[in-house]
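[1] Here is the input, now give the coordinates:
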Amino acid sequence: MAKVTFVDHDGTKHEVEAPIGNNLMEIAVNNNIAGIDGDCGGMAACATCHVTVDPAWYAKTGARSEAEESMLTFLPEIAETARLGCQIEMTEELDGLVLHLPVEQF
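    The predicted structure follows:
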């Protein structure tokens, strides 16, 4: 099993086990990571699983889909490495991934 670290806006780190094949929104919700709600159930129809991928990991997460790009435009600010957690599937290559959480979801 892989590991993912979610970093709160205040710097608190939460390292969790991440089953290969699950998306990051599911992993966060299943581990009670505060601030990741996943209101749409992973359909890229909301931005309640918005995360900022640590720059060292961003290229490994793949490209944003058109639907993801569209949802991210609703955020007041979009970091260059912003993603929707529901659109990133956990792989062995992502073992050790670091994600930063926003102050609040929209």
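
[2] Please make it C-alpha for all contacts and neighbour counts, starting now.
    Noted.

[3] who touches the residue of the chain most remote from its centre in this structure?
    Centroid-distance maximum for the chain: residue 1 at 17.8 Å, with C-alpha atoms, centre = their mean. Applying C-alpha atoms under 8 Å, 6 or more residues apart in numbering, we find residue 1 in contact with 17, 18, 19, 20.

[4] Could you also give me the structure for this next sequence, so I can compare it with the first?
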Amino acid sequence: MAKITYIEHGGAEHVVEVANGLTVMEGARDNNIPGIEADCGGACACSTCHVYVDSAWVEKLPAMDGMEEDMLDFAFEPKPGQSRLTCQLRVSDALDGLVVRMPERQI
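    Reported below is the predicted structural model:
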């Protein structure tokens, strides 16, 4: 189980515990966190679960694969080095304390 902080574009914070094995996107969906739409349900076929990863966490996350990189081309205002798709971030104890910020909107 990992505590993850989701920060809405307007600044509202949501700290939730997410079970290991789920994705950061599923943690948002299961806890009704606004700002992550996840239209494709986690298939990495859209960019509606896009977030900006807190700079302290960028190097701690697994590298993104080519599919995620391609999908980020469709995200709203991606930030090189910080943008990730939450459907591609699998939760483990190593992610305890992760902080992600939502963009102004999803596409």
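
[5] overall similarity of the pair, as a TM-score.
    The TM-score (TM-score structural alignment, normalised by the length of the first structure) is 0.95; 106 aligned residues with a C-alpha RMSD of 1.0 Å.

[6] one step back: just the contacts of residue 1 of the first structure: which are in strands?
    17, 18 (DSSP state E).

[7] Could I have the buried ones of the contacts of residue 1 of the first structure as ChimeraX selection syntax?
    Of these, the buried ones can be selected in ChimeraX as follows, counting by 16 or more other C-alpha atoms under 10 Å:
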select :18,19,20
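
[8] thought residue 92 of the second structure was touching residue 17?
    No - the pair residue 92 of the second structure / residue 17 is not scored as a contact, 11.0 Å apart, by C-alpha atoms under 8 Å.

[9] I'd like to know how far residue 57 of the first structure sits from residue 82 of the first structure.
    12 Å (C-alpha to C-alpha, to the nearest Å).

[10] Those two - which one has more neighbours?
    More neighbours surround residue 82 than the other of residue 57 of the first structure and residue 82, with 23 against 16 (other C-alpha atoms under 10 Å).

[11] Give the aligned equivalent of that one in the second structure.
    In the second structure, the residue matched to residue 82 of the first structure (TM-score structural alignment) is residue 83.

[12] Once you drop chain neighbours, what's closest to its match?
    In this structure, residue 83 of the second structure finds its nearest non-sequential neighbour in residue 52, 4.6 Å apart by C-alpha to C-alpha, 6 or more residues apart in numbering.
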